[in-house]
Structures are given as structure tokens and as C-alpha cells.
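Participant: Need a 3D model of the following:
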Amino acid sequence: MNKLILALSLLISPPLFAQEAMSILWSNLAPGSADLPPASNINLALDGKIVIIPGFIVPLDGQGKAQTKNFLLTPQQGACFHKPPSPPNQLIHVTFDQAVDVPGPEQPIYIAGKLTIKSAQAGFAKTGYHIQGIEAIAYPVQVSSTDTHTAHNH
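Facilitator: Below is the predicted model:
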């Protein structure tokens, strides 16, 4: 809990003063029953809100780069091009005006920005949401690639 409080306190930055960021989890993006089609199981109340959500980056503008402006944010560690993608209501297409650092594939990150409901084809997957990024915040604990138990506690 202290780690979450620390990470959320990092959000006190000038770009976010205009509207306080709402901390959300992936379950907030698909609020209905699990047997609903992903295209209709979206959270209309979040459209246009400034949010912060933890996740894992899958760059869309080139693998192996140290920075990116265009990526998918996923709830699962290890999402990549050779695995079936998550459903659209569990994938967020994120764009930034300025490139942000790409953490390792096992390292989560917090993304803060304006969330919109937007169905689109982004790279190899269909997404149901878009975030215009305001800030990328390093996860407060570095996760080693051999520590898979900790890597899934986000």
C-alpha cells in the first residue's frame, strides 16, 4: 500500500494540476459481466477523464528502442507480437507528444493522461481505449526478470 501511495504522490506535477488524475485499474475498463462482448463492455463514464493506470508497454514504433511515443499499454507482463492480444477493452493505445523511456518488458509503468473511448487497430491488436499521455511514471520498485512472483503483483 505504501508503494501505491508513493507512486500516486508522484503525480503532483504541473501538467496534472488542471484536473486531478483518477487512479483506475484494468477492471474499471471492463465493468460488465465477463461474458459480455468486449466491444460493448466498456466504461463510458471514463471517456474524457484524466486517469493514471499501471501497465506494461509494447512499443509500436520499433522494438528495442530506449524511447517511444506510440505504444500499447497492456495489463499483462510479456505481451508481445507473437501472442494473441488481450481483448480491446483491455488494451490502451497510448500516444505522447514527446518520447518517454521504455522500461524493460518485465517492468510495469504508470501512465497518466486523458482517456478516450476509441476503437482502433493499433499495430497487431484492436484497442478499445486511447490515452493522450501527459506523464510516464516509473513503477516504484524495480522488478528483476527472474522475480516472476513480484512481477505479477501490480
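
Participant: from here on, contacts and neighbour counts on C-alpha atoms
Facilitator: OK.

Participant: report the longest helix in this protein, please.
Facilitator: helix 2-9 (DSSP state H).

Participant: Once you drop chain neighbours, what's closest to residue 118?
Facilitator: Once flanking residues are discounted, residue 118 sits nearest to residue 129: 4.8 Å by Cα to Cα, 6 or more residues apart in numbering.

Participant: gap between the one you found and residue 150?
Facilitator: Using Cα to Cα, to the nearest Å, residue 129 is found at 27 Å from residue 150.

Participant: So for the two, which sits in the more crowded spot?
Facilitator: More crowded of residue 129 and residue 150, by other Cα atoms under 10 Å: residue 129, with 24 against 13.

Participant: Roughly how far does that one sit from residue 120?
Facilitator: For residue 129, the distance to residue 120 equals 8 Å [Cα to Cα].

Participant: For the comparison step, fold the sequence that follows:
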Amino acid sequence: QAWEQAPVVPALNGQKIRMAGFLVRLEGDEKHIREFLLVPYFGACIHVPPPPANQVVHVIPAQPVLVGPDMGAVWVSGTLSLAASKTDLGDAGYRISAVKVEPYTGD
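Facilitator: Here you go, the predicted model:
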């Protein structure tokens, strides 16, 4: 229960950010992802217990994300908001209405 109620950082609300992480598909088809969780490590929420909610971001891209052959880490750019959400794969403490989702390049 404490895991689900991990504190978020109020100062981040409304901030324009660029954040890297791994995506966990919530909605989409075999070619596109329309909604996903951004998590801090590969396999989070699927093969192991999910991270605490304050380490998970619910992402709603402006445009569906094209699924590539290697869906590794991604960069997500947009405005971060404090918005708790519960899914079957894990809870999120933040939401981004993403302007841009692109492959992670290490920069």
C-alpha cells in the first residue's frame, strides 16, 4: 500500500520536460501504441512487480507511436502533470500529454 502512495513532487506539475524510460503498452494494436506507461527499467510491470507510482508516468501521445522492431528506451517530451492513474500493469503518479515520443539515443 505504501508503494502505491509514494509521494510525487508537486513542483513538477505543469513543467515542460524531456524524460527517458521504457514503455509498457496500455492501448494500441500491432502497429501503433496509443497509450503507455513510461517506467525506469526494462521489464517493469511485466516480468517483475511494478515500480512505485512516483516512478511511473502515464503517457498519452499526441499521435500514436509506431511500433518498431526494437521497442527499447524512448524519449518523451511534453508537459508533466500530477495525475494518479491505476492500470492492470501498474499505478502512475504522473501523466504526460506527450508532444513527442522518439527512440532513446543517449543524449
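
Participant: re the thing from before, identify all contacting residues around the helix or strand following the longest helix of the first structure.
Facilitator: Toward the C-terminal end, the helix or strand that comes next after helix 2-9 of the first structure (DSSP states H and E) is strand 22-23. For strand 22-23 of the first structure, contacts defined as Cα atoms under 8 Å, 6 or more residues apart in numbering pick out 49, 50, 51, 52, 53.

Participant: please redo it, this time with the cut-off set to 10 Å
Facilitator: 8, 46, 49, 50, 51, 52, 53, 54, 110, 112, 113 (Cα atoms under 10 Å, 6 or more residues apart in numbering).

Participant: what do you get for stretch 62-72 of the second structure?
Facilitator: With Cα under 10 Å, 6+ apart as the test, stretch 62-72 of the second structure has contacts from 21-24, 27-36, 42, 78, 96-104.

Participant: Between the two ends of it, how far is it?
Facilitator: 20 Å.

Participant: Can you point out the buried residues in it?
Facilitator: Neighbour-count burial for stretch 62-72 of the second structure, counted by 16 or more other Cα atoms under 10 Å, picks out 64, 65, 66.

Participant: what's the answer for stretch 12-28 of the second structure, then?
Facilitator: Neighbour-count burial for stretch 12-28 of the second structure, counted by 16+ other Cα under 10 Å, picks out 19, 20, 21, 22, 23, 24, 25, 26.

Participant: In the first structure, what residue corresponds to the third one?
Facilitator: The reference is to residue 21 of the second structure. Taking TM-score structural alignment, residue 21 of the second structure has residue 55 as its aligned residue in the first structure.

Participant: in the superposed pair, what's the mean gap between the strand or helix carrying that match and the second structure?
Facilitator: Using DSSP H and E, residue 55 of the first structure sits within strand 50-59. Average distance, strand 50-59 of the first structure versus aligned residues of the second structure after superposition (mean Cα distance after the TM-score superposition for the first structure): 0.5 Å.

Participant: helices or strands up against that strand?
Facilitator: strand 22-23, helix 26-29, strand 67-74, strand 92-101, strand 109-122, strand 125-138 (3 or more Cα pairs under 10 Å, 6 or more residues apart in numbering; DSSP states H and E).
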